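Student: what's the 3D shape of this:
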Amino acid sequence: MSSLNDVRFFATAPHECSYLDGQEATTLFADPDIKIEQDDYQQLTLIGFRRSGRYFYRPQCDGCQACISVRIPVNTFRWSRRFKRTLKRTADVTCEWKLPYIDDEIYVLYSHYINARHREGDMYPPSAEQFRTFLMIEGPNTRFACYRDGQGKLIAVSVVDVLPDHGLSAVYTFFEPQLDHLSLGQMAILRQIQAAQARGMDYLYLGYWIRDCAKMNYKTDYAPLEMLIGRQWARFERQS
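Tutor: From the prediction side, this is the model:
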């Protein structure tokens, strides 16, 4: 594919919103039968699209603009005491970046996570086919960041898309739910910030933030963020 001008876009029928009670949602998505190249993926990201499996999508709801794309400008990120404590607590956790794969070890971790954290969501119950459809269908330059404890046990995996010379896009993270004391979800974001910095990149994209959705509140912990308001990225400082 040579240009986004060649891509057809479709909209779903209105459906129940997954994030706000009593709201209807409509999703705009790129034709899944057209291959999206790296440069085009980057351009889609800049205008608020996300990837899930082979689908590139963006909310497009009548009368609602609650879903706001957010990204961390990694070179101005503030390493608070809380974040430093998390990194210290997980100092013995190693990370290896790999091409997407599935085996018994990784699938058991994924199923434990879904069963413990997302029994009310669309991904429950977990299945190997669901894993492949959601996480194994690669976007351009997709990697699994695999985290292991000091004994070599796999405890977390981040699915990350690498945008050329620009940034990382955090697609999904799953981890051992019994290790809450390690704050593995937070650790994964912090490690991705470090990875983007090490690659000389500017941003880590975190997907959508919704002010009135409690499970998305954590994203503002990483302020200063940049938020896509209309067609412009604007700086956001968390209020103390």
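
Student: contacts, neighbours, all on C-alpha from now
Tutor: Will do.

Student: what about the closest residue to residue 176 other than its chain neighbours, which SS state?
Tutor: Closest residue to residue 176 apart from its sequence neighbours, by CA to CA, 6 or more residues apart in numbering: residue 155 at 5.2 Å. Of the three states, residue 155 takes strand according to DSSP: H, G, I helix; E, B strand; the rest coil.

Student: residue 155 and residue 175 touch, don't they?
Tutor: Yes - using CA atoms under 8 Å, residue 155 makes contact with residue 175 at a distance of 5.5 Å.

Student: pull up the overlap in contacts between these two.
Tutor: Counting by CA atoms under 8 Å, 6 or more residues apart in numbering, the contacts common to residue 155 and residue 175 are residue 109.

Student: if you count surrounding residues, which of the two has more?
Tutor: Between residue 155 and residue 175, residue 175 has the larger neighbour count (other CA atoms under 10 Å), namely 25 against 21.

Student: so what does the helix or strand hosting residue 106 touch, helix or strand wise?
Tutor: Take DSSP states H and E as the rule and residue 106 turns out to sit in helix 104-117. If contacts are counted by 3 or more CA pairs under 8 Å, 6 or more residues apart in numbering; DSSP states H and E, helix 104-117 sits against strand 154-163, strand 167-175.

Student: the shortest one: how far from the chain's middle?
Tutor: Okay, so that is strand 167-175. 4 Å (CA atoms, centre = their mean, to the nearest Å).

Student: please state the offset of the very next helix or strand once past that strand from the chain centre?
Tutor: Next along the chain after strand 167-175, taking DSSP H and E as the criterion, comes helix 184-198. Mean C-alpha position of helix 184-198 versus that of the full chain (CA atoms, centre = their mean) differs by 12 Å.

Student: next SSE downstream of helix 184-198?
Tutor: Per DSSP H and E, the helix or strand that comes after helix 184-198 is strand 203-209.

Student: run the angle between the next helix or strand after that following strand and strand 203-209 for me.
Tutor: Heading C-terminal from strand 203-209, the first helix or strand you meet, by DSSP H and E, is strand 225-229. With axes from the mean of the first three to the mean of the last three CA atoms, to 10 degrees applied, the angle from strand 225-229 to strand 203-209 works out at 60 degrees.

Student: related to what we said a few turns ago, can you name the residues in contact with the helix holding residue 106?
Tutor: Under CA under 8 Å, 6+ apart, the answer for helix 104-117 is 123-128, 131, 154-156, 174-177.

Student: sec struct for the residue of the chain positioned farthest from its centre, please.
Tutor: No residue in the chain has its C-alpha farther from the mean C-alpha position than residue 151, which lies at 27.3 Å (CA atoms, centre = their mean). Following three-state DSSP, the label given to residue 151 is coil.

Student: this one as well, want them side by side:
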Amino acid sequence: MRHTLPIAPQFYVTAPQPCPYLEGRMERKLFTALQGDGADQLNNSLSQQGFRRSQNVLYRPSCADCAACLSARIEVAAFEPKKNQKRTRRRNRHLQRRATSPWATDEQYDLFRTYLDARHADGGMADMDVFEFAAMIEETPIRSRVVEYTDTETGALTAVSLTDVLDDGLSMVYSFYDPDQPQNSLGTYMILDHIEIAREAGLPYVYLGYWVPGSPKMGYKAKFSGLEVYLRGTWHKVADPSTFRAETHPLSTEPIAEQVANIHLPDRRASRG
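Tutor: I've put the predicted structure just below:
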């Protein structure tokens, strides 16, 4: 089904499929193409409204009777590392960060496959081959970087994040790492390091994707101070994650047409100067 605003872009809705986060629920996504001269402006604007990027598509959960998925970001100025997060940084002092253009390598793919086989063998990306992986990394119409973390002692590639650079922050599109180092909390470390990158660049936010209250897969995101979630059209500070509940009531979501009508698009005339 197609839904159109007075000006481009056009928005579509995916067919329902089983939710990967809440058992017995069905997920549906609202999405639009990310292309043309206004791709950067559109990505910036929609990211601030809870959308995420996957290659040349921007999407946001739009389930028929559930609003459990909340877009999450960290306010850099409000972040204060906890004791265990400080220990995580110290444990990974042997890693060297390198940010490059979005170009896929065999070494990245080998690490990606090792990570998927150990952590997400039954997930939606489990069958991704090297060409699909390259497309995930390289098909980006906006300003993106591959942030690699290499072990200075062994020279081994240990962790990777595909990261978009937004006007107001960094968006961690997809991350993967060596699953045989659980003691190093590499996923947490990459988020901590991205907070530092954003701080150094003067960017106020680090976008983490979606947080689902009550979902063990997403619980790590609630452990960061300075967390904000996008809820009912605005960003809310999360002082106490336990006060948030997954909204699964049949009336918890607006009709698709109303959702689309409430999306704010960038003024392309203004961006042209």
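
Student: ok so, going back, what range does the helix or strand just after the helix holding residue 106 of the first structure cover in the second structure?
Tutor: Next helix or strand after helix 104-117 of the first structure toward the C-terminus (DSSP H and E): helix 128-131. Residues 130-133 of the second structure are matched to helix 128-131 of the first structure when aligned by TM-score structural alignment.

Student: first-to-last residue distance for stretch 48-55 of the first structure?
Tutor: 14 Å (CA to CA, to the nearest Å).

Student: in the second structure, what stretch matches that stretch?
Tutor: Going by TM-score structural alignment: stretch 48-55 of the first structure matches residues 50-57.

Student: buried sites along the matching stretch?
Tutor: Of the residues in stretch 50-57 of the second structure, 50, 51, 52, 53, 55, 56, 57 count as buried by neighbour count, 16 or more other CA atoms under 10 Å.

Student: as TSV, the residues you listed with distance to residue 197 of the second structure would be great.
Tutor: TSV is the format used below for the buried residues of stretch 50-57 of the second structure (distance: CA to CA, whole Å):
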residue	distance to residue 197 of the second structure
50	22
51	22
52	20
53	20
55	23
56	25
57	25
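
Student: residue 76 of the second structure pairs with which position in the first structure?
Tutor: Mapped onto the first structure by TM-score structural alignment, residue 76 of the second structure lines up with residue 74.

Student: state the distance from residue 198 of the second structure to residue 13 of the second structure.
Tutor: 33 Å.

Student: likewise for residue 166 of the second structure?
Tutor: Distance from residue 166 of the second structure to residue 13 of the second structure, by CA to CA: 25 Å.

Student: please say which of these two ends up with more neighbours.
Tutor: Legend: neighbour count by other CA under 10 Å for residue 166 of the second structure and residue 13, higher for residue 166 (22 against 19).

Student: what's the more buried one aligned with over in the first structure?
Tutor: Using TM-score structural alignment, residue 166 of the second structure lines up with residue 163 in the first structure.

Student: once you drop chain neighbours, what's closest to that match?
Tutor: Of all residues not flanking residue 163 of the first structure in the chain, residue 42 sits nearest, at 5.9 Å (CA to CA, 6+ apart).

Student: did I read that right, the one you found in a strand?
Tutor: No - the assignment for residue 42 of the first structure (three-state DSSP) gives helix, which keeps it out of a strand.

Student: tell me the secondary structure at the aligned residue in the first structure for residue 93 of the second structure.
Tutor: The alignment partner of residue 93 of the second structure in the first structure, by TM-score structural alignment, is residue 91. Assigned with three-state DSSP, residue 91 of the first structure falls in the coil class.

Student: what about residue 91 of the first structure, neighbour count?
Tutor: If you count neighbours by other CA under 10 Å, residue 91 of the first structure ends up with 12.

Student: quick check: it vs residue 159 of the first structure, distance?
Tutor: Noted for residue 91 of the first structure: a distance of 21 Å to residue 159 of the first structure, by CA to CA.

Student: residue in the second structure paired with residue 215 of the first structure?
Tutor: Checking TM-score structural alignment: residue 215 of the first structure goes with residue 217.

Student: then residue 7 of the first structure?
Tutor: The pairwise alignment with the second structure assigns residue 7 of the first structure to residue 9, based on TM-score structural alignment.

Student: against residue 64 of the first structure, how distant is the spatially closest residue to residue 212 of the first structure that is not a sequence neighbour?
Tutor: Leaving aside its chain neighbours, residue 212 of the first structure sits nearest to residue 20 (7.5 Å; criterion: CA to CA, 6+ apart). Using CA to CA, we find residue 20 of the first structure at a distance of 11 Å from residue 64 of the first structure.

Student: compare those two (neighbour count), which wins?
Tutor: For residue 20 of the first structure and residue 64, the more surrounded residue by other CA under 10 Å is residue 20, and the numbers stand at 14 against 11.

Student: that's a strand at residue 56 of the first structure, yeah?
Tutor: Yes - under three-state DSSP, residue 56 of the first structure sits within a strand.

Student: what's the burial count for it?
Tutor: 21.

Student: quick check: it vs residue 138 of the first structure, distance?
Tutor: Counting by CA to CA, the gap from residue 56 of the first structure to residue 138 of the first structure is 12 Å.

Student: next one: residue 119 of the first structure
Tutor: Counting by CA to CA - residue 119 of the first structure and residue 138 of the first structure are separated by 25 Å.

Student: what's the answer for residue 29 of the first structure, then?
Tutor: Taken as CA to CA, the span from residue 29 of the first structure to residue 138 of the first structure is 17 Å.

Student: picking that back up, okay, the contacts of helix 104-117 of the first structure in a markdown table with distance to residue 109 of the first structure next?
Tutor: Below are the contacts of helix 104-117 of the first structure laid out as a markdown table (distance: CA to CA, whole Å):
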| residue | distance to residue 109 of the first structure |
| --- | --- |
| 123 | 14 |
| 124 | 14 |
| 125 | 14 |
| 126 | 11 |
| 127 | 12 |
| 128 | 12 |
| 131 | 11 |
| 154 | 8 |
| 155 | 7 |
| 156 | 8 |
| 174 | 8 |
| 175 | 7 |
| 176 | 6 |
| 177 | 9 |
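
Student: only whichever of these are buried, select them in ChimeraX.
Tutor: A single ChimeraX command selects the buried members of the contacts of helix 104-117 of the first structure (16+ other CA under 10 Å):
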select :126,131,154,155,156,174,175,176,177
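
Student: from the contacts of helix 104-117 of the first structure, which single one is nearest residue 204 of the first structure?
Tutor: Of all the contacts of helix 104-117 of the first structure, residue 204 of the first structure sits closest to residue 174, with 17.6 Å by CA to CA.
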